[in-house]
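Undergrad: Coordinates only, no sequence provided:
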C-alpha cells in the first residue's frame, strides 16, 4: 500500500477513535489553549512580581517555554497516538492488521509520521500565538523539527510498556519527573549541565535556549537530538513489534 492509501485506510479510523474519546479530543487543543493562557496570563503576572518583589520573570521565560512548548507539545501528541495504540491492542485490531495488505512496517511508519507532522505544525502555531518569543519563523521551524520525534518516541514508549490506558496513565506520571528534570539545566552555567544530556529532552530544550539567546551554532545539538531520539524510536519499534507478535 502507498502512503496515500495507508492514510486513507487508517486516517478515518483514528479520527473516529479520537472523537469518541473526550479526553483525547480535548488533548489535541491543549497546546493552543496553553499558549493563549500564557499570552494573557504571564505578562500581568510578570508585571505584578516586578512591582511587588522586584522579581523579573521574563528572565525565566525560556525555561518555561522550553518545558510547556518544546517538550509538552510532542508529549501530548505522543500520548494521543499512544492511547490509540493501546486501544488497538485491547480491541486486537493490531492482530487483525496482520492479515491485511497493510504491512507492519507501513503501519508503524504511519504511526511515527502522524505525530511528527502534528507536532511540527503545532510548534509553528503556538510560538507566534503566545507572543512571548521573538524567534523568527526559520528558528521555530528548527525547533519543531527537533522536537517532533519526541512524539512517536513517547507514543511507542506507552504502547510498548503499558497493557492498557490505566497503565499508560501510570507511565505518564512516572515520566513527569524525567520530562521536567532537564529544565533545571537552564540554571546551571557549567559543564555539569551536560549531565542532563542523558535525558533526550535536554537536547531539545538546549536547541531552543541557544536560538532564543541569539546563538546560531546549534547544529551539533540538533544532530545529537535527532540521533538520540531516532535510536530510541528504533529500539521501541523493535520492542513494540515483539509485543505485537507474542
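TA: Good, I have the coordinates. What you see is a predicted model, and the numbers here were worked out from it, not measured in a lab.
Undergrad: use CA for all of it now, contacts and neighbours both
TA: Noted.
Undergrad: Which secondary structure state is assigned to the spatially most central residue of the chain?
TA: For the chain, residue 74 is the residue whose C-alpha lies nearest the centre (C-alpha atoms, centre = their mean; 1.4 Å). Following DSSP: H, G, I helix; E, B strand; the rest coil, residue 74 is assigned to helix.
Undergrad: can you pull the contacts of the closest residue to it other than its chain neighbours?
TA: Using C-alpha to C-alpha, 6 or more residues apart in numbering and skipping the chain neighbours, the partner closest in space to residue 74 is residue 151 (4.3 Å). When contacts are counted by C-alpha atoms under 8 Å, 6 or more residues apart in numbering, residue 151 touches 74, 75, 76, 77, 78, 79, 115, 116, 119.
Undergrad: The residue nearest to the centre of the chain contacts residue 147, doesn't it?
TA: Yes. Taking C-alpha atoms under 8 Å as the definition, residue 74 is a contact partner of residue 147 at 6.6 Å.
Undergrad: Which neighbours do these two have in common?
TA: residue 119.
Undergrad: residue contacts, the residue nearest to the centre of the chain?
TA: 115, 116, 119, 147, 148, 149, 150, 151.
Undergrad: Make sure the second one is actually in contact with residue 148.
TA: Yes. Contact status for residue 116 versus residue 148: in contact at 4.6 Å, counting by C-alpha under 8 Å.
Undergrad: out of these two, which sits in the busier spot?
TA: Remark: of residue 116 and residue 148, residue 148 carries more neighbours, 33 against 25, as counted by other C-alpha atoms under 10 Å.
Undergrad: Residue 124 is in contact with the more buried one, correct?
TA: No. Judged on C-alpha under 8 Å, residue 148 makes no contact with residue 124 at a distance of 11.3 Å.
Undergrad: just to revisit the earlier point, what helix or strand is the residue nearest to residue 74 located in?
TA: For residue 151, the host element (DSSP states H and E) is helix 150-161.
Undergrad: what's the following helix or strand after that helix?
TA: helix 165-180.
Undergrad: Against that first model, consider the following:
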C-alpha cells in the first residue's frame, strides 16, 4: 500500500495530540470568544466612556475609537498568531520530552523536512485563526481584500513563537514561562503606537511590529501599507530560518 505523504501523516498525529489536550483546545475557543468580545465590546465601551465623559474627558482628550488600531493589532495580529504558535510550541516540547526527535533520526524523515512541515502547518493555522479574527472583528475601515494580506504577514509570527518556545524551554513547565514572556513582548506593539515617526520604525527590529504597522497604515488609508507587510514577511522569514537552524543543532 502506498504510504501517505509526510504532511498528512504528521498532520493526523498533530490533530490527535491537540484533541487529547483540553488546554490546547481551550486556546482556540478563547480566540473565538476574544474576537466576539472585541467586535461587540469595543463599540459598547467606546459609547459608554464617551457618554460618561471619560474618553474624551479631562484626562484623555480622545475617544476610545481612536485607539482601536493598537488594540486590535495587538489582540488579533499578534496575540492571535502567538496563540497558535504557543499551541504548536507545546506540541514540539511534548515531542522533545518524549524523545521523539531522537527516534526520528533513524527514520527516512530528515530534520529539515520535519521542521519545514512544522513551520508550514503552524503558519497555515496561524493564517486561519488571524483571518477569522479579523473578519469577526472587522470595523469597516479596511477593505475585505486587505484582511487576508495582513493575515499572511501575521501568520508568520506563529512559527516564530513555536520555535522560540522550543529553543528556549526544556520542558512544558518552562514553556509556560516562555509563553508568558512572549505575551508580554506584545506590549512592544502598543508602545510603538505612541512613538512618532520616523522613530516608530525602529520598533520594526521586533518583526511582528511591522505587521501591526501595516494595519495602522491601512486603517488610516495609506496606499503603501503593503510595503510594511512585505518587510514583515522578509524579516520574519529570516528569523524563522535562524530559529530552525538552532533547533537542528539540538535534535
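TA: Sure, I can see it. What you are looking at is a predicted structure, and each value in this text was computed from that prediction instead of being measured.
Undergrad: before we move on, the earlier item: make CSV from the contacts of residue 151 of structure 1 and add distance to residue 14 of structure 1 to it.
TA: Supplementary listing: those in CSV, determined by distance: C-alpha to C-alpha, whole Å:
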residue, distance to residue 14 of structure 1
74, 18
75, 18
76, 16
77, 13
78, 14
79, 13
115, 12
116, 15
119, 16
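Undergrad: Need the buried ones from those selected in PyMOL.
TA: To isolate in PyMOL the members of these that are buried, counting by 16 or more other C-alpha atoms under 10 Å, one can use:
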select buried, resi 74+75+76+77+78+79+115+116+119
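Undergrad: Just list the residues touching residue 53 of structure 2, thanks.
TA: Taking C-alpha under 8 Å, 6+ apart, one finds nothing in contact with residue 53 of structure 2.
Undergrad: Which position in structure 1 pairs with it?
TA: In structure 1, the residue matched to residue 53 of structure 2 (TM-score structural alignment) is residue 53.
Undergrad: cool, and residue 224 of structure 2?
TA: Checking TM-score structural alignment: residue 224 of structure 2 goes with residue 217.
Undergrad: Compute the distance between that match and residue 206 of structure 1, please.
TA: 11 Å (C-alpha to C-alpha, to the nearest Å).
Undergrad: Among these two, which residue is more densely surrounded?
TA: Taking neighbours as other C-alpha under 10 Å, residue 217 of structure 1 and residue 206 compare with residue 206 leading, 23 against 11.
Undergrad: mind checking the SS state of residue 55 of structure 2?
TA: Residue 55 of structure 2, by the three-state scheme (three-state DSSP), is coil.
Undergrad: Please report the distance of the residue nearest to it when sequence neighbours are not counted from residue 52 of structure 2.
TA: Distances taken as C-alpha to C-alpha, 6+ apart place residue 63 nearest to residue 55 of structure 2, at 4.6 Å, with adjacent residues excluded. Using C-alpha to C-alpha, residue 63 of structure 2 is found at 11 Å from residue 52 of structure 2.
Undergrad: of the two, who's got more company?
TA: Taking neighbours as other C-alpha under 10 Å, residue 63 of structure 2 and residue 52 compare with residue 63 leading, 17 against 10.
Undergrad: hang on, that one packs against residue 48?
TA: No. Between residue 63 of structure 2 and residue 48 there is no contact under C-alpha under 8 Å: 10.4 Å.
Undergrad: Now do the same for residue 116 of structure 2: its match in structure 1.
TA: Using TM-score structural alignment, residue 116 of structure 2 pairs with residue 109 in structure 1.
Undergrad: Okay, and that match sits in which element?
TA: Residue 109 of structure 1 belongs to helix 104-130, assigned by DSSP H and E.
Undergrad: Can you tell me which helices and strands that helix packs against?
TA: helix 3-20, helix 30-53, helix 72-90, helix 137-147, helix 150-161 (3 or more C-alpha pairs under 8 Å, 6 or more residues apart in numbering; DSSP states H and E).
Undergrad: what comes up buried for stretch 136-144 of structure 2?
TA: Quick answer for stretch 136-144 of structure 2 (16+ other C-alpha under 10 Å): 136, 137, 138.
Undergrad: Need the contact partners of that stretch.
TA: 35, 36, 38, 39, 135, 218, 219.
Undergrad: Nearest to residue 170 of structure 2 among those?
TA: Nearest to residue 170 of structure 2 among these is residue 35, at 32.2 Å by C-alpha to C-alpha.
Undergrad: pretty sure the closest one contacts residue 130?
TA: No. Between residue 35 of structure 2 and residue 130 there is no contact, the gap being 9.8 Å when judged by C-alpha under 8 Å.
Undergrad: check contacts around the residue nearest to residue 55 of structure 2.
TA: Contacts of residue 63 of structure 2 by C-alpha under 8 Å, 6+ apart are 46, 49, 50, 55, 56.
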